[in-house]
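Student: compute the structure for the input listed below.
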Amino acid sequence: METRPPLPPFTLETATRKVRLAEDAWNSRDPARVALAYTLGSRWRNRSEFFTGREAITAFLTRKWARELDYRLIKELWAFHGHRVAVRFCYEWHDEAGQWTRSYGNEQWEFDDHGLMRRREASINDVSIAPEDRLFRWGAGPRPEDHPGLTELGL
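Tutor: Predicted coordinates:
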């Protein structure tokens, strides 16, 4: 059986770590890597899309990152209890025409005993921004440890 520490039930420390690990994986923009954090039958709601399973997750993320270019994400723990974690997040990206967008959202996660996410529900809103209004300017990959989080950025 696959395991993906930290494992539930979560503490403040382990829930915070789980959120940062998810943020780092998503900032890799590697759909296959990200999909490994989910159960084989993981159920997702992302905006108005509903789907199940790692193959569907990989296909979704492949489409997402083909459209959302130079994607940079910050996640922040909102609440946790037992096998569940709630996060708020924000990410910036641009389309092929160069229009920058900041996407704000909330996610609800539920994990199995092995630390794999079996359910993810995401609500997301998009706001167009000017390039000079961008706040997430680190290079490709994980957010640097010294980069401010959402609260510090006033988001």
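
Student: C-alpha only now, for contacts and for neighbours.
Tutor: Will do.

Student: hey, where'd the strands end up in this structure?
Tutor: For the chain, the strands defined by DSSP state E occupy 38-46, 49-52, 69-81, 84-94, 100-111, 117-129.

Student: adding distance to residue 7 and mean neighbour count, write the ones you listed out as CSV.
Tutor: As requested, those are exported to CSV (distance: least, Cα to Cα, whole Å; neighbours: other Cα atoms under 10 Å):
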stretch, distance to residue 7, mean neighbour count
strand 38-46, 13, 19
strand 49-52, 22, 13
strand 69-81, 12, 19
strand 84-94, 11, 21
strand 100-111, 8, 19
strand 117-129, 10, 16
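
Student: want to throw those into TSV with distance to residue 8?
Tutor: Conversion of those to TSV gives the following (distance: least, Cα to Cα, whole Å):
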stretch	distance to residue 8
strand 38-46	14
strand 49-52	22
strand 69-81	9
strand 84-94	8
strand 100-111	7
strand 117-129	11
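
Student: count the neighbours of residue 132 for me.
Tutor: 7 (other Cα atoms under 10 Å).

Student: ugh, typo on my part, it should be residue 134
Tutor: By other Cα under 10 Å, 14 other residues sit near residue 134.

Student: one more, for comparison:
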Amino acid sequence: MTTRPPVPPFTTVEQARAKVQAAEDAWNTRDPERVALAYTPDSVWRNRDRWVTGRDEIVAFLTDKWKREQDYALRKELWGFRGNRMAVRFQYEWHDADGRWWRSYGNELWEFDDEGLMRRREAGINDVEIAEADRRIFGPRPEEERDQALPF
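Tutor: So this is what the prediction gives:
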């Protein structure tokens, strides 16, 4: 059985932040196969208005997402945690095929199994078009910016 530390129950802020940072780091690779390994084989997602179930669907979903959302770069922030659940807020920036830049804002609810794999993810996301000059997320988060709060 695969274990993805830290594992629940999450009892300290440091543990919870480490889990959030690990998720941010993985998503910033834009590698659907790698990202999918952090989820249970039967993981269930609600992403915006779409339901995704299982690793194969996660890989297909992320492959399509990162074809559309080009130069995707993400930041996540711990909002709260208890036991095997977390609330996270996030922002990411990307551009579409026409070169328009977007910042996507959202919140996620996460539930983990005993091995630290995510078995449930619910995400609400809103997109705001931005000027390229207004970008503030450029690739993976540098070490010196970890644990910094996201701006509004």
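
Student: quick one on the thing from earlier: and the strands of the first structure: which comes nearest residue 63 of the first structure?
Tutor: When the strands of the first structure are compared by Cα to Cα, strand 69-81 sits nearest residue 63 of the first structure, at 10.9 Å.

Student: how close does the closest one sit to the second structure?
Tutor: Comparing strand 69-81 of the first structure with its match in the second structure after superposition yields a mean distance of 0.2 Å (mean Cα distance after the TM-score superposition for the first structure).

Student: hmm, who's touching that strand?
Tutor: Strand 69-81 of the first structure has contacts (Cα atoms under 8 Å, 6 or more residues apart in numbering) with 9-12, 15-16, 19-20, 23, 26-27, 29, 65, 85-96, 136-137, 140, 143, 149-150.

Student: now swap in stretch 37-56 of the first structure and tell me
Tutor: Counting by Cα under 8 Å, 6+ apart, 4, 35-36, 57, 116-124 sit against stretch 37-56 of the first structure.

Student: quick one: terminal-to-terminal distance for that stretch?
Tutor: The first and final residues of stretch 37-56 of the first structure sit 14 Å from each other (Cα to Cα, to the nearest Å).

Student: next one: stretch 127-145 of the first structure
Tutor: Here the two ends of stretch 127-145 of the first structure are set 26 Å apart, with distance taken as Cα to Cα.

Student: next one: that stretch to chain centre, how far?
Tutor: Here stretch 127-145 of the first structure shows a centroid-to-chain-centroid distance of 15 Å under the convention Cα atoms, centre = their mean, to the nearest Å.

Student: how about residue 8 of the first structure: what's its closest non-neighbour residue?
Tutor: With sequence-adjacent residues excluded and distances taken as Cα to Cα, 6 or more residues apart in numbering, residue 8 of the first structure is closest to residue 83, at 5.2 Å.

Student: what sits against that neighbour?
Tutor: Counting by Cα under 8 Å, 6+ apart, residue 83 of the first structure touches 8-10, 110-113.

Student: same deal with residue 25 of the second structure?
Tutor: By Cα under 8 Å, 6+ apart, the neighbours of residue 25 of the second structure are 140-141.

Student: switch the cut-off to 10 Å
Tutor: By Cα atoms under 10 Å, 6 or more residues apart in numbering, residue 25 of the second structure lies in contact with 19, 35, 73-76, 140-141.

Student: any idea what it aligns with in the first structure?
Tutor: Using TM-score structural alignment, the partner of residue 25 of the second structure in the first structure is residue 24.

Student: what's the separation between that match and residue 106 of the first structure?
Tutor: Residue 24 of the first structure is 17 Å from residue 106 of the first structure, by Cα to Cα.

Student: same check on residue 65 of the first structure?
Tutor: As for residue 65 of the first structure, its distance to residue 106 of the first structure is 19 Å (criterion: Cα to Cα).

Student: perfect, I'm done here.
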